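J.: need a 3D model of the sequence below.
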Amino acid sequence: MTGASLIGVLALQGGFRDHLDRLDAIGARTRPVRSPADLADLDGIVIPGGESTTICRLLDAFELREPLTAALATGLPAFGSCAGMIVLADRVLDGRADQRPLAAIPLSVRRNAFGRQSDSFECELEVQGLGGGPFPAAFIRAPAIESIGHGVQVVAQVDGRPVAARTEHVLVTAFHPELTPDDRIHRLFLEMVAEHDRP
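T.: Below you'll find the model as predicted:
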């Protein structure tokens, strides 16, 4: 890979600006993704937090579902936070009947697993493979992972409930690393992107 990675951030709804700002700050090149043309030449993509059913509907409205699904199926690295984790999962246990996730990582998720907005919380979270001590994780109407498929590694838990997982190409968190001053999760994703691009 020559130069900084080009990371797209799905910019249809939710907290995409915080991800763009964080990635810019740590040296990545970034691009908001709003159309199929925006997927060209990306080294990785971020699916932000927001409202997962709305994001799924907008993927269809903006004709992004098919090209994004194809890119993910051929190994485009992806990172999803909160709603982004739901969108990247292959099964949503309590989603709407018409909610179709992208099935980029074989796991089942439950929306709002930790309660409503008023039940939001922060905690110091041990994340496997992340050096530097616990990560300050912000949970806002957070989902949780209910089951995982082949090749998925759970890397963080809260009270025994999985809240972060990864495969070789996909990283998902139930929390919002973009809302804290700690940039290690985003740096981990850039490392995954670099590993994918390395011959």
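
J.: going by C-alpha atoms from here, please, whenever you check contacts or count neighbours.
T.: Will do.

J.: show me the contact partners of the helix or strand containing residue 189.
T.: Assigned by DSSP states H and E, residue 189 belongs to helix 184-197. The set of residues external to helix 184-197 that reach it, using Cα atoms under 8 Å, 6 or more residues apart in numbering, is 1, 5, 22-23, 26, 43-44, 77, 79, 130, 168-169, 171, 177.

J.: try it again at 7 Å.
T.: 1, 23, 43-44, 77, 79, 169, 177 (Cα atoms under 7 Å, 6 or more residues apart in numbering).

J.: please flag which of those residues sit within strands.
T.: Assigned to strands by DSSP state E, the following of the contacts of helix 184-197 qualify: 44, 79.

J.: would you do the same for the sequence below? I want to compare the two.
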Amino acid sequence: MKIGVLALQGAFREHINMLRTLGAEAVEVRKAEELAELSGLIIPGGESTTITKLLYTFGLAKPVKDLARNGMPVWGTCAGMICLAKELSGDISGVKTLELMDITVRRNAFGRQVDSFEAMLKVKALEGGDFPAVFIRAPLVEKTGQWVEVLAKLPDGTMVAVRENNLLATSFHPELSADNRFHRYFVQMAKDYKP
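T.: Purely as a prediction, here's the structure:
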């Protein structure tokens, strides 16, 4: 089983390292042909305008959409969540998403870099207590479609982790925590995938 991490920009190395600590074969993805034989793909955090432009520029958008629509697990963290969203609210200039997940997302919802924070979250899909979530210029989910499961919310009710079938999205950066449970959860999704 091989899991790809989109390596165009952003926190891809941290995801690769976390996956490898779990024994998963993790590969950097920069070209469409590198998507072959993957059991899952992570779209990391970074700068959403840049990542979305590069997805289309390097011809990755269509094959990623096709694979996701055919059931391959795809996980978007922070900017990756923005990439997966069907709709964006607020300032969306320069961002063309993959329109895969039935969520409406607001970019930079918590403010600027200096407004970054950490929070302990109760996550429905994870055992072992609260999860340490790192939010850096994070988006939030404003609205979900009927088939989207909310996995975690902040204490004020803000949705920050969601799943829709084979699609997973988190507002925060699990790869920046020492806690590997979210990655373990995604590895299991990839193991369950039958192309």
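
J.: just to revisit the earlier point, dump the contacts of helix 184-197 of structure 1 to CSV, plus distance to residue 124 of structure 1 and neighbour count.
T.: Output for the contacts of helix 184-197 of structure 1, formatted as CSV (distance: Cα to Cα, whole Å; neighbours: other Cα atoms under 10 Å):
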residue, distance to residue 124 of structure 1, neighbour count
1, 34, 12
23, 22, 24
43, 30, 23
44, 27, 28
77, 26, 28
79, 21, 25
169, 25, 19
177, 12, 23
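
J.: show me which of the contacts of helix 184-197 of structure 1 is closest to residue 64 of structure 1.
T.: For residue 64 of structure 1, the closest of the contacts of helix 184-197 of structure 1 turns out to be residue 44, at 15.2 Å, with distances computed as Cα to Cα.

J.: tell me the counterpart of that closest one in structure 2.
T.: Under the alignment by TM-score structural alignment, residue 44 of structure 1 pairs with residue 40 in structure 2.

J.: returning to what we had before: structure 2: matching residues for the helix holding residue 189 of structure 1?
T.: Against structure 2, the aligned range for helix 184-197 of structure 1 is residues 181-194 (TM-score structural alignment).

J.: just want the most central residue of structure 2.
T.: residue 76 (1.2 Å; Cα atoms, centre = their mean).

J.: picking that back up, tell me roughly how far the helix holding residue 189 of structure 1 lies from structure 2 on average.
T.: With the two structures superposed, helix 184-197 of structure 1 lies on average 1.2 Å from its match in structure 2, counting by mean Cα distance after the TM-score superposition for structure 1.

J.: the helices in structure 2, which residues?
T.: When assigned using DSSP state H, the helices of structure 2 occupy the ranges 12-21, 48-57, 61-69, 79-84, 181-192.

J.: which of the residues in the longest one are buried?
T.: What that stands for is helix 181-192 of structure 2. Neighbour-count burial for helix 181-192 of structure 2, with 16 or more other Cα atoms under 10 Å as criterion, is recorded at 181-184, 186-187, 189-191.

J.: got the angle for the helix holding residue 189 of structure 1 vs helix 16-25?
T.: Relative orientation of helix 184-197 of structure 1 versus helix 16-25 (axes from the mean of the first three to the mean of the last three Cα atoms, to 10 degrees): 70 degrees.

J.: just give me how far stretch 131-142 of structure 2 sits from the chain centre.
T.: Taking the mean of its C-alpha atoms, stretch 131-142 of structure 2 sits 11 Å from the chain's own mean (Cα atoms, centre = their mean, to the nearest Å).

J.: state the span of structure 1 onto which that stretch is aligned.
T.: Alignment of stretch 131-142 of structure 2 against structure 1: residues 135-146, by TM-score structural alignment.

J.: neighbouring contacts of that stretch?
T.: With Cα under 7 Å, 6+ apart, stretch 135-146 of structure 1 has contacts from 82, 107-117, 120-127, 161-163, 174-177, 180.

J.: one more time with 8 Å, if that's ok
T.: When contacts are defined by Cα under 8 Å, 6+ apart, stretch 135-146 of structure 1 is touched by residues 82-83, 86, 107-117, 119-127, 161-164, 174-177, 179-180, 182.

J.: quick one: end-to-end length of that stretch, please.
T.: Looking at stretch 135-146 of structure 1, the gap from its leading to its trailing residue is 22 Å under the measure Cα to Cα, to the nearest Å.

J.: how many other residues sit next to residue 57 of structure 1?
T.: Summarising burial for residue 57 of structure 1: neighbours were counted as other Cα atoms under 10 Å, giving 16.
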